[in-house]
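A.B. asks: model this:
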Amino acid sequence: MPPTIRPARPDEYDEVARVWMNSWVSTGLAEASKFLLAQLRARVPHEIEKGWSLYVADDGGTLAAMLALHIPNRYLDQLFVAPDYQGRSLGRKLLAFARQQMPDQIWLRCVRENEKAWRWYEREGFVFEKEAVEPMTGFVMKYYRWMKQGSAP
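C.D. replies: As a prediction, the model looks like this:
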């Protein structure tokens, strides 16, 4: 059975942070560390307070992926698939779920060096809009937008 997408529970936030870190590390853009894990663990509840809708892909009790949406802003903030689950179309399933939540328009940002991710978003119909430096991290971010056919910007 494929993993089930459902809202994350507060008791899972530490495991969500671990999936997030391991997936981010798999890009080659960071190294796993207790410090990075602590940063992400702190960020999960903070972002939920700021409006995240946080979902997980649950594979029989194992968290296979995390998806963080800011629905009022039509913003896909984070989509990370655990390394063991990459290459199984789970990202595509999460993106389809995001489009159900935000059916007219979605925008997102990708780190420029994460070429695998932004090329995937381009294949999934997202259109590049601009690049800008993220002051908090120093990463150059690529901004993308997807619009349903016939939707006004």
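
A.B. asks: can we go C-alpha only for contacts and neighbour counts from here?
C.D. replies: Noted.

A.B. asks: what helices or strands is the helix or strand Arg6 falls within leaning on?
C.D. replies: Secondary structure from DSSP states H and E places Arg6 in strand 4-7. For strand 4-7, the elements it packs on are strand 53-59, judged by 3 or more Cα pairs under 8 Å, 6 or more residues apart in numbering; DSSP states H and E.

A.B. asks: now show me the structure for the sequence below, then we'll compare the two:
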Amino acid sequence: MTARARSVVVRRAESPGDASDAAEVWLRSFAAALPTVVRAHSDDAVRDHFRQVLVPLRETWVAEAGGEGVVGVMVLEGEELAQLYLAPEWRGRGLGDRFVALAKEHSPGGLSLWTFQVNAPAHRFYERHGFTAVEWTDGSGNEEREPDVRYVWRP
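C.D. replies: Presented below is the predicted three-dimensional model:
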């Protein structure tokens, strides 16, 4: 982990400002990591979802880097790692590792998650953290209609 990543504070998202900042990270990250995936929702709908659902009703965490503000977001829903997105310039600096460690702490019995089949970097990342691919679909069960894969981690 880089010294810069160690100086980042990871905390629960609480405010409307956190929701707005987390949504912007999600939008930038999705565009950078998944350029071929057609999003099911507009930018404004994503922002509304963070403001109305994810921050007030889910276990949403943000990573905040001093003067840069929010640079990462993670959402846990029980034993599901529902969202993990980093600002593109923060990928590969250990921040994702911190989020996964936190998710495992909060769900010590195990975790599952979905990622798109085209997201090979995510596959490598989760496999490096002990997750195993257990199910592949044609995408008919997700809003984007994009083939996906389910990963599971069990201690």
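
A.B. asks: overlay them and tell me the TM-score.
C.D. replies: Here the TM-score for the pair of chains, by TM-score structural alignment, normalised by the length of structure 1, is 0.85; 143 aligned residues with a Cα RMSD of 2.0 Å.

A.B. asks: which bit of structure 2 covers the strand holding Arg6 of structure 1?
C.D. replies: Under TM-score structural alignment, the alignment places strand 4-7 of structure 1 onto residues 9-12 of structure 2.

A.B. asks: show me how far that stretch is from its chain's centre.
C.D. replies: Offset of stretch 9-12 of structure 2 from its chain centre (Cα atoms, centre = their mean, to the nearest Å): 14 Å.

A.B. asks: so Ala5 of structure 2 is in which element?
C.D. replies: Going by DSSP H and E, Ala5 of structure 2 is in helix 3-6.

A.B. asks: same thing with Gly91 of structure 1?
C.D. replies: Secondary-structure assignment from DSSP H and E places Gly91 of structure 1 in helix 90-101.

A.B. asks: list of residues touching the strand holding Arg6 of structure 1?
C.D. replies: Contacts with strand 4-7 of structure 1, where a contact means Cα atoms under 8 Å, 6 or more residues apart in numbering, come from 53-59, 94.

A.B. asks: most surrounded residue in those residues?
C.D. replies: In terms of neighbours by other Cα atoms under 10 Å, the contacts of strand 4-7 of structure 1 top out with Val56 at 27 neighbours.

A.B. asks: what does that residue align to in structure 2?
C.D. replies: Using TM-score structural alignment, Val56 of structure 1 pairs with Val62 in structure 2.

A.B. asks: what does Pro103 of structure 1 give?
C.D. replies: In structure 2, Pro103 of structure 1 lines up with Pro108, judged by TM-score structural alignment.

A.B. asks: ok so, going back, can you list the contacts of strand 4-7 of structure 1 in a markdown table and add distance to Ala8 of structure 1?
C.D. replies: Output for the contacts of strand 4-7 of structure 1, formatted as a markdown table (distance: Cα to Cα, whole Å):
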| residue | distance to Ala8 of structure 1 |
| --- | --- |
| Ser53 | 9 |
| Leu54 | 6 |
| Tyr55 | 5 |
| Val56 | 6 |
| Ala57 | 9 |
| Asp58 | 9 |
| Asp59 | 13 |
| Leu94 | 14 |
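
A.B. asks: so which pair among those residues is furthest apart in space?
C.D. replies: Ser53 and Asp59 (19.5 Å; Cα to Cα).

A.B. asks: show the contacting residues for the one residue sitting closest to the centre of structure 2.
C.D. replies: Of all residues in structure 2, the one closest to the mean position by Cα atoms, centre = their mean is Leu84, 0.9 Å from it. Shown in contact with Leu84 of structure 2 (Cα under 8 Å, 6+ apart): 72-75, 96, 99.
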